[in-house]
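>>> fold the stuff below for me.
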Amino acid sequence: MTIALPPTVASHVPTGILVDGDWRPASSGRTFEVADPATTDTLFDVADGGERDALDALTAANAAFPVWRATPPRERSELLRAVFETLTARTEDVAALITAEGGKPLAESRAEVAYGADYVRWYAEEAVRFPGLARRAPAGSNHQLVLRRAVGPALLVTPWNFPIAMIARKVAPALAAGCTVVVKPARLTPLTTAFVAEIIRAELAERGLPTGVVNVVPSSSASSISTPLLADRRLRKLSFTGSTEVGAQLLAAAAPNILRTSMELGGNAPFLVFEDADIPAAVQGALAAKMRNSGQTCVAANRFLVHRSVAQEFTEGLAEAFRGLVVGHGAEPGTTVGPLIEQAAVDRVEEVVAQAVDAGARVHVGGERPRRTGYFYAPTVLDRVDPEHRIVTEEIFGPVAPVVTFGDEEEAIELANRTPFGLVAYAYTRDIGRVMRLADRVEAGMLGVNRGMVSDASAPFGGVKHSGLGREGGEAGLEEYLEPVYVAL
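Reported below is the predicted structural model:
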């Protein structure tokens, strides 16, 4: 089955490399295929950038930086506001592209467009509100003035699972701060990034602003882009979203040039359900926290830690909710669960589920691949799961919900913290005192209380421990692209 993109999208997707306002082929002439994970059909051949293309992009960003930094904040703000309005007006086009290359249902893709556009709007507003400080020194001998200025050209490396949200969450604050950027989109979903970059390019050109502000270098080899750029002293900032393993490698590569870094890395989110929880609400929250993009999100609930007194009710309710999900191509009406991104992802999910079952876990629903073309795995609920098993200790990145029981709050917190990751946690309870204890003791950068979603453009998104450094969103997201300058008067 082939589902065609709307003509308004198919004929306007750039497939080249964007350098200083021009879309061009890779210097090597090579391309790579981008496929629909629901059908395995090729959508487009995209320019396969390499070292020369990366350095050309950095040259353009570096040349544009002094002019862009000096551009009045109001002009930067108005540019971002125009991008927000265009994204909103073209929601259906962008959503269709997200679904085609990433597989998620159209309803989720539309929600992602709104979410990404909200970041652009937020930073359009923040661009004219740089923080600063003026005060008399405590000794009384002088005054202190603290200003903020743009860090410099930035390399932004985005993941495949949220192609518009991730470019918006990085590019919008960078541009608001006065930084120029080189974007390395994910190999699996570069098309949405290119589509959004073209919107920004067109706005820059129309306003007579330097077109080298935003550059995009797709590549089948991330290291062929990151290695030469991180070694180049003109680059001053790295923002990466992806696995902890790759993030650690990039941190090491960024160290010799002492780059500012932002790292949003792996997760292993606990979803805590206490004995006083509203169980139907917890089931709906679990569905939201687990099943966005078929479980392929860094903030997906990965471990369902449930008080033993309500474990049966919760597990049966969650299994029933999973049975009501509709697996299919994201563009098909009624689909609520799309495919995984590639065959390797399906193989890994199948492997960890099989190992859990072999170790004694019980399948309530799912536990198999649907018989259809594409990279699908059935929504799955397991209980009687050993908390030391891979399906609990590793990030699943698939539509699988393992349920582990606990006896009291202390055990729940110990289980929640039994991981090197600390991105987000979720908790369902009516006890406000417990909420505050969890906020104090659960090792995570974010905590969702009685809700299965935490992300918001106006709030700091990020984790602790092996889940990363820095924050995206809110005032903190702008600070990642600014450096303080202290003046003693």
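>>> make it CA atoms for all contacts and neighbour counts henceforth
Will do.
>>> wait, Pro387 sits on Val404?
Yes. In this structure, Pro387 is within contact of Val404 by C-alpha atoms under 8 Å, at 6.5 Å.
>>> out of the two, which sits in the busier spot?
Taking other C-alpha atoms under 10 Å, Pro387 and Val404 do not tie; Val404 has more neighbours (23 against 17).
>>> tell me which helix or strand the more buried one sits in.
In this assignment (DSSP states H and E), Val404 forms part of strand 400-406.
>>> and whichever helix or strand comes after that strand with strand 400-406, angle?
Sequence order places helix 409-416 as the next helix or strand after strand 400-406, per DSSP H and E. Comparing the axes of helix 409-416 and strand 400-406 via axes from the mean of the first three to the mean of the last three C-alpha atoms, to 10 degrees yields an angle of 140 degrees.
>>> list the helices and strands helix 409-416 packs on?
Packing contacts for helix 409-416, counted by 3 or more C-alpha pairs under 8 Å, 6 or more residues apart in numbering; DSSP states H and E, involve strand 269-273, strand 301-307.
>>> one more sequence to fold, the one below, so I can look at both together:
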Amino acid sequence: MLYINGEWREANSGKTLRVINPATGELIKEVAYGGAEETNEAIAAATSAFSTWKRRTGKERGQYLERVAQLLREKTDEIAIVMTSEMGKPLPEAHREIGIAIDYVDWYAEEAKRIYGETLTPSHTDKHLMVLREPVGVTAAITPWNFPIAMITRKLSPALAAGCTVILKPASATPLTAIKVFECFHEAELPKGVANLVIGSAAEIANEMTSNPEVKKITFTGSTEVGKKLIRDSAVQMKRVSMELGGHAPFIVFEDADLDLAVEGIMLTKFKNCGQTCISTNRIYVADKVAEEFGQKLAERVSKLTIGNGLEEGVDVGPLIDHKALEKVEEHVEDALLHKGTLLCGGKRVTKAGLPGSFYEPTVIQGANEAMKILTEETFGPVAPIISFSTEEEVIGKVNHKQYGLASYCYTKDLSRALRIMRELDYGIVGINDPTPIVAQAPFGGVKESGIGREGGKYGLEEYLEEKFVSIQI
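Prediction:
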């Protein structure tokens, strides 16, 4: 179903989208499949609602978000099952993601009351100078399938808190989770047109979003290639944009690091969500003095992971999102082995009975080198390549990716080294002995081709506000 101007409805054409369970290959449900026409109607609804929504107090907007957060809490079990069914992550991971999503709604429910202006010191005695912060306007959001609820609330919560109205286009692979979020918006009685959901043709919807002059801001999470196109299309009307794009995160392990702790860090940054996150570890740099020991420890730990349908108890790793993703992982592993990588564990599709979906064994490759695709391209799968290094200077010369700069990780017990590495890592996010640095109150985003703008904390709210300077002669 689409949700436009406070009403659930079908697509004008009657077209539907088949939502498939990647673990079983079975049809879950068919949903309405819209396009440019429905997007235009959603934009018109959001434009009409903006004039009144922006005038509500921050406290009022925050109260709506508080109700949404409470409804998400009440529906957590229900939403988790839907999420796991349509994108594959194990149920415990789905529950954790919903918790993160609620954190963002809670945070911005509070931040809605903290949109401050400023009074400036005048340069003339007969003037009074002020800076007002006002909502950007109608905002169009496009979200990915790998975090189908957290990405929605991380974008829509600050937009709504700031006084913007929104249109969401979720990933076609995971529309059911988005529908569940909008059910909460509906039950929270958000005014008509404030939040709108359009599922359907990515090309048609995005083109209408970027070309329609009523849309003042585009926010997108996804591939760098698509992000660049959205920026180009938005530039025609000079729309505000914020982009959270691709990543290629390095993970550095120095010889003085706690190796067991580092292994557990990789389990979280590489194999959660089957390696399908933009901040997943892509390259593991290990000091040569401990590289062999570390590889053995990691392979032993990875070999114990249970692969299966995320709805089943005890499953650690679910399926890749589809067979195209599976083929890319296969290609990267085959290329790594062709370039003299050593397979420590994994390395093939899972074809056992009862698992007909797109499953791939969690894989560790020792002896990775720069000739491999896996060290330059984003794999988006459960493959961990290990590269040895000799000195701090050497590894610093290797870890900074020419194209990407989203997340990075480093393990060491040496405080001075940690501070040096922190400064040298050319990434928007740095985790020192911390594999899970993302929190609602902190900025999330990258440098270089990993994105523009930040999400989270006060920084995320600022992305949806414009400054208006007022000079009053008195």
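>>> that older thread, so which of the helices and strands packed on helix 409-416 of structure 1 gets nearest Asp41 of structure 1?
Closest to Asp41 of structure 1 of these, according to C-alpha to C-alpha: strand 301-307, at 30.2 Å.
>>> tell me the buried residues in the very next helix or strand once past the closest one?
With elements assigned by DSSP H and E, the helix or strand that comes after strand 301-307 of structure 1 is helix 311-323. For helix 311-323 of structure 1, a neighbour-count test (16 or more other C-alpha atoms under 10 Å) marks 311, 314-319, 321-323 as buried.
>>> so the following helix or strand past helix 311-323 of structure 1 corresponds to what in structure 2?
The element immediately downstream of helix 311-323 of structure 1 (helix or strand, assigned by DSSP H and E) is helix 343-358. Aligned using TM-score structural alignment, helix 343-358 of structure 1 spans residues 323-338 in structure 2.
>>> so the strand holding Val404 of structure 1 versus helix 311-323, what angle?
Our comparison of strand 400-406 of structure 1 with helix 311-323, counting by the same axes, to 10 degrees, yields an angle of 170 degrees.
>>> that's a helix at Ile152 of structure 2, yeah?
Yes. Counting by DSSP: H, G, I helix; E, B strand; the rest coil, one finds Ile152 of structure 2 located in a helix.
>>> quick check, it in contact with Ala140.
No. Applying C-alpha under 8 Å, one finds Ile152 of structure 2 not in contact with Ala140, separated by 11.4 Å.
>>> what sits up against stretch 183-199 of structure 2?
1-7, 32-35, 38-39, 42, 45-50, 53, 64, 67-68, 71-72, 160, 164-172, 175, 179, 182, 205 (C-alpha atoms under 8 Å, 6 or more residues apart in numbering).
>>> tally of neighbours for the alignment partner in structure 2 of Gly374 of structure 1?
Superposed on structure 2 with TM-score structural alignment, Gly374 of structure 1 falls opposite Gly357. Gly357 of structure 2: 24 surrounding residues under other C-alpha under 10 Å.
>>> Met372 of structure 2 now?
20.
>>> in structure 1, what sits opposite it in the alignment?
Using TM-score structural alignment to pair residues, one finds that Met372 of structure 2 aligns to His389 in structure 1.
>>> now do the strands in the stretch 151-300 of structure 2.
Ranges of strands in the stretch 151-300 of structure 2, per DSSP state E, counting those that start in this stretch, are 166-169, 195-197, 215-221, 240-244, 249-253, 281-287.
>>> which residue numbers in structure 2 go with the strand holding Val404 of structure 1?
With TM-score structural alignment as the criterion, strand 400-406 of structure 1 aligns to 383-389.
>>> mean deviation (superposed) between the matching stretch and structure 1, please.
For stretch 383-389 of structure 2, the mean distance to aligned residues of structure 1 following superposition is 0.5 Å (mean C-alpha distance after the TM-score superposition for structure 1).
>>> off-centre distance for that stretch?
Averaging C-alpha positions (C-alpha atoms, centre = their mean, to the nearest Å) puts stretch 383-389 of structure 2 25 Å from its chain's average.
>>> ok, longest helix in structure 2?
Counting by DSSP state H, the longest helix found in structure 2 is helix 91-111.
>>> residue contacts, Leu478 of structure 1?
By C-alpha under 8 Å, 6+ apart, Leu478 of structure 1 lies in contact with 123, 126, 173-174, 176-177, 472.
>>> any idea how far it is from Thr180 of structure 1?
14 Å (C-alpha to C-alpha, to the nearest Å).
>>> after the strand or helix carrying Lys458 of structure 2 comes which helix or strand?
Here Lys458 of structure 2 sits within helix 457-462, counting by DSSP H and E. Next along the chain after helix 457-462 of structure 2, taking DSSP H and E as the criterion, comes strand 465-473.
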